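Student: structural data only, the sequence is not supplied:
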């Protein structure tokens, strides 16, 4: 894989030169600011070879760098080796430290480019302010990888399906009614939703466009008496599309959203969440029309109904049963002096989960890390290079399941033999270090990691 990266970066630099940009930013993002992106928008992985779920690549005429946080340092060092991409270690998660680097490297008058479709309005506002202060220019140059990414995956053709109201807790009609009440309170004529989880929740629909995430690529434009769902063509079964129409939800082509937004008349007020709405769409609205606030749908999601709470309890019970069966299987295997790979055990966990009622799939790729691999955060065992689990040492298992009635994410650390003295000492020290800081409130900007690591640093557990 690493041998493919240098030619790709060279091709991108050629395109950058034609577009007259001196630095190009490639995020881990799609037009919906999803944490996990469809393969079509996995440009950061394609240009760097880094598999981690968080990180940003910046390319200039003489440098290509990946900025990621401490969860991925070990993984990035391994995957970037020989690629020509330099690892830049973020001091804190979700901080745009690469902008400081760009400002230190470029000269006044030079231009920084990015694709406004894949950055939120809040991000672009912050970038523009910072770059302007340094005498630099920000340019929406679109997706510069479009013409050089020859084998780029297509958008998912997987159909959208209905999520039963008995599991959703409320009908889409009731949810839309609640949303419109919020529009009325905020004196908004429209709300444009772009976060995929919010749209799936609001309409009681699910999809398979993102690996391990039951969402579908879409936008939703809602007024007091109208609701338009923008999705790629041929994604809805005819019967479901008819049912949505009966509920007041009308289907439009995903690729027409920009022109629809541009057609909104001046004087209308549009509510958006600047942290999830991409800048490309946000700047299409008439001047002075935007109302920026946290999405009311996010707040609606946070308040679980009684049926949802009951389903969560049942899901945890059956998911726990599946994990117990998997651990018993492993224990019995090791007692017979047999071994299995990390990947094999991850597949076995999936097998036991799939035997549970209402199973849909995994909520993320299982993290099964034996011994040293347990220190690699978000480690994904590979079928070809997976470590062998033996009847000694420590095994970390972090996995979860998607069910029609709920989602799980469970982490367990298993001692496969009598733990070494240092392990017995380190685990409680880390627990004591973290537990007192779970509940207090802190002032904005305080680095809680500095407080939570003092004990382990004293004991020499962490470097």
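Tutor: Great, that's in hand. Just so it is clear, the structure is predicted and the values come from calculations on it, not from any experiment.
Student: use CA for all of it now, contacts and neighbours both
Tutor: Noted.
Student: can you show me the strands along the stretch 351-463 of the chain?
Tutor: Counting by DSSP state E, counting those that start in this stretch, one finds strands in the stretch 351-463 of the chain at the ranges 359-370, 388-389, 394-403, 406-407, 410-415.
Student: with mean neighbour count added, can I get these in CSV?
Tutor: Shown next, in CSV, are the strands of the stretch 351-463 of the chain (neighbours: other CA atoms under 10 Å):
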stretch, mean neighbour count
strand 359-370, 22
strand 388-389, 20
strand 394-403, 22
strand 406-407, 20
strand 410-415, 14
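Student: is it possible to export those to JSON lines including distance to residue 332?
Tutor: Shown next, in JSON lines, are these (distance: least, CA to CA, whole Å):
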{"stretch": "strand 359-370", "distance to residue 332": "17"}
{"stretch": "strand 388-389", "distance to residue 332": "13"}
{"stretch": "strand 394-403", "distance to residue 332": "15"}
{"stretch": "strand 406-407", "distance to residue 332": "28"}
{"stretch": "strand 410-415", "distance to residue 332": "14"}
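Student: minimum distance to residue 110: which of these has it?
Tutor: For residue 110, the closest of those is strand 359-370, at 40.8 Å, according to CA to CA.
Student: contact partners of that closest one?
Tutor: Among residues not part of strand 359-370, those counted as contacts by CA atoms under 8 Å, 6 or more residues apart in numbering are 211-213, 342-343, 345-346, 350, 353-354, 374-376, 378-381, 387-389, 393-404, 407-409.
Student: what separates it from the chain centre, distance-wise?
Tutor: In terms of CA atoms, centre = their mean, to the nearest Å, the centre of strand 359-370 is set 15 Å apart from its chain centre.
Student: got the angle between it and strand 410-415?
Tutor: Between the axes of strand 359-370 and strand 410-415, defined by axes from the mean of the first three to the mean of the last three CA atoms, to 10 degrees, the angle is 30 degrees.
Student: residue 36 and residue 352, how far apart?
Tutor: 25 Å (CA to CA, to the nearest Å).
Student: below is an additional structure, to be compared with the one above:
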């Protein structure tokens, strides 16, 4: 059977479902490690449905199929599934069923839902079980993705694995393992199964290039009081890394042997395994082993790496200065080439940025695919220009550029919205309101009992006043030499984590008017201690990123005195920090961009 189109692939999937006795099949966006960005080998949801977004699920029944996408992807999803039978389920919108409700409705008593235990998180399976129990339906683990997607499927990644030196990381793997073991003791556990790649990378200072733009290795780690076993394709571990891991008390085992190893474990342990990040196949084996008591709980590594240590912070500040210099050089080149009448596209933006960033001797990789979006394209929050589909830049309107890089000493994420020529009144208004939101969060001060979701509202309030909102968080945590999105904290309406000094977070409010305009202004901030007094402990933010913010689109009379003072002070810092790294011509350009504005 030909399997070149989505309808053909769905027909083949339904035939395999029937042969395996499952009435419904669920494909999550996922790999065995609950990764946000996936190795190409695990992009099954895209292969079967045509949709390229994150944080989604695809369900196929005997007669219909449905795709769940969040607000960032509504526009993109509609385009990508157009012309197929697939129905878009807009997550979080009124009247839209959850994946669990939909699956339960689609199943009759005694029927089974199929899914791959390696790519489904235990938390997802537990939620499905609850919903299906009421219907008398069950879950069957099988891997129809592997069975059907054989032709042209990318291999499992196996890039060389290496160790980030302690001079950058601040602590050795042995020291971090000691920190983890004492945390586990506090939690009443003796062992932990680490499934999430960013947590594992931080714990062992392990890096590779298995995922596009994300310097991690596909691996698991099992930690007990006396052992730490790293499950990885051992052939790809450099001899230096192997020696260093062993010197730090870490044993190597083969990646594919993890289930066999856990099933054969005889040493009694109380094992912490976080349901949201440990896959169902692993969790089942842990639960079925009589020597092990499994305990679900938040992975303590999340908070341990979420609060950056002093060494990480010192290095990341240096990385951000060098990244800012690259951003300045990019903007100078962009402006001069446009002024010279060259034809530039959204793709040119990525080329110029890469040229300046990759010239840095500590550069590893872009931290995500550059989003260069001109005009109405910027209304799609995660728009990506392609050689087949991209816009030519014109001398009017806005160009939104969201980009970043990972260096040996830090990871960056920055967005600027550049005016390329005359702007409409609406464009100026939306830009000014977005900047107001950005500044209000950047200069916020709060008592340390405030949860992230409370701080999130500070950024939204200037837009809410005009009855506008953005369908995403205001900010996310950024790893140290790692993935561009991490936990445990994020500035969004659902996050109840308390911000703590040393946490890094982005400040990126925006206005997205479908097909018209998209505006976002983003810096990375670090949470700092402000003061202790009779009222408690006050916290605030300091910027990590120092790049000029366009002032020409600002509507007079909208920003208040404090907001103008913040912006002028920010630009003074930008000039002071970057000028020493620039030549005379670049410095005079920067002085102009950083000129103070009045009210």
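Tutor: Cool, the structure landed. All values reported here derive from a predicted model rather than from experimental measurement.
Student: work out the TM-score between the chains.
Tutor: The TM-score (TM-score structural alignment, normalised by the length of structure 1) is 0.92; 459 aligned residues with a CA RMSD of 2.8 Å.
Student: with respect to residue 307 of structure 1, which of the strands of the stretch 351-463 of structure 1 lies nearest?
Tutor: Residue 307 of structure 1 sits nearest to strand 406-407 of all the strands of the stretch 351-463 of structure 1, at 10.9 Å, using CA to CA.
Student: in structure 2, what range does that closest one match?
Tutor: Per TM-score structural alignment, the counterpart of strand 406-407 of structure 1 in structure 2 is residues 410-411.
Student: post-alignment, the matching stretch versus structure 1, mean distance?
Tutor: Overlaying structure 1 shows stretch 410-411 of structure 2 at a mean distance of 0.2 Å from the equivalent residues (mean CA distance after the TM-score superposition for structure 1).
Student: what's next to stretch 325-332 of structure 1, contact-wise?
Tutor: With contacts defined as CA under 8 Å, 6+ apart, stretch 325-332 of structure 1 is touched by 345, 348-349, 352.
Student: which one (most neighbours) among these?
Tutor: With neighbours defined as other CA atoms under 10 Å, the most crowded of the contacts of stretch 325-332 of structure 1 is residue 349; it has 26 neighbours.
Student: surely that one touches residue 321?
Tutor: No - at 10.8 Å, residue 349 of structure 1 does not count as touching residue 321 under the criterion of CA atoms under 8 Å.
Student: need the contact list for residue 292 of structure 1.
Tutor: The neighbourhood of residue 292 of structure 1, defined by CA under 8 Å, 6+ apart, consists of 271-274.
Student: repeat the analysis, applying 6 Å as the threshold.
Tutor: Contact criterion CA atoms under 6 Å, 6 or more residues apart in numbering gives 271-273 as the residues in contact with residue 292 of structure 1.
Student: secondary structure and distance to residue 61 of structure 1 added to these, as CSV?
Tutor: Written out in CSV, the entries for the contacts of residue 292 of structure 1 read as follows (DSSP: H, G, I helix; E, B strand; the rest coil; distance: CA to CA, whole Å):
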residue, secondary structure, distance to residue 61 of structure 1
271, strand, 40
272, strand, 36
273, coil, 35
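Student: between those, which is nearest residue 78 of structure 1?
Tutor: Checking the contacts of residue 292 of structure 1 against residue 78 of structure 1 with CA to CA, the nearest one is residue 273 at 37.0 Å.
Student: in which helix or strand would I find the residue nearest to residue 77 of structure 1 when sequence neighbours are not counted?
Tutor: Of all residues beyond its chain neighbours, the one nearest residue 77 of structure 1 is residue 87 (7.0 Å), with distances taken as CA to CA, 6 or more residues apart in numbering. Here residue 87 of structure 1 is covered by strand 86-89, with elements defined by DSSP states H and E.
Student: average distance between that strand and structure 2?
Tutor: For strand 86-89 of structure 1, the mean distance to aligned residues of structure 2 following superposition is 1.9 Å (mean CA distance after the TM-score superposition for structure 1).
Student: which strands and helices lie in contact with that strand?
Tutor: Taking 3 or more CA pairs under 6 Å, 6 or more residues apart in numbering; DSSP states H and E as contact, the helices and strands that strand 86-89 of structure 1 lies on are strand 63-68.
Student: just how off-centre is the strand it packs on within its chain?
Tutor: In this view, strand 63-68 of structure 1 has its centroid 19 Å away from the chain centroid, taken as CA atoms, centre = their mean.
Student: got the buried residues for it?
Tutor: Taking 16 or more other CA atoms under 10 Å as the neighbour-count basis, strand 63-68 of structure 1 is seen to contain the buried residues 64-68.
Student: please apply the same query to stretch 331-347 of structure 1.
Tutor: Burial within stretch 331-347 of structure 1, assessed by neighbour count using 16+ other CA under 10 Å, is assigned to 334, 341-347.
Student: so it aligns onto which residues of structure 2?
Tutor: Structural correspondence for stretch 331-347 of structure 1: residues 335-351 of structure 2, per TM-score structural alignment.
Student: span of that stretch from start to end?
Tutor: Between the opening and closing residues of stretch 335-351 of structure 2 there is a gap of 15 Å (CA to CA).
Student: kindly report the same for stretch 295-310 of structure 1.
Tutor: Looking at stretch 295-310 of structure 1, the gap from its leading to its trailing residue is 26 Å under the measure CA to CA.
Student: which part of structure 2 matches it?
Tutor: Mapped onto structure 2 using TM-score structural alignment, stretch 295-310 of structure 1 spans residues 299-314.
Student: can you give me how far that stretch is from the chain middle?
Tutor: The offset between the C-alpha centroid of stretch 299-314 of structure 2 and the centroid of the whole chain comes to 17 Å, using CA atoms, centre = their mean.
Student: same deal with stretch 339-358 of structure 1?
Tutor: 24 Å.
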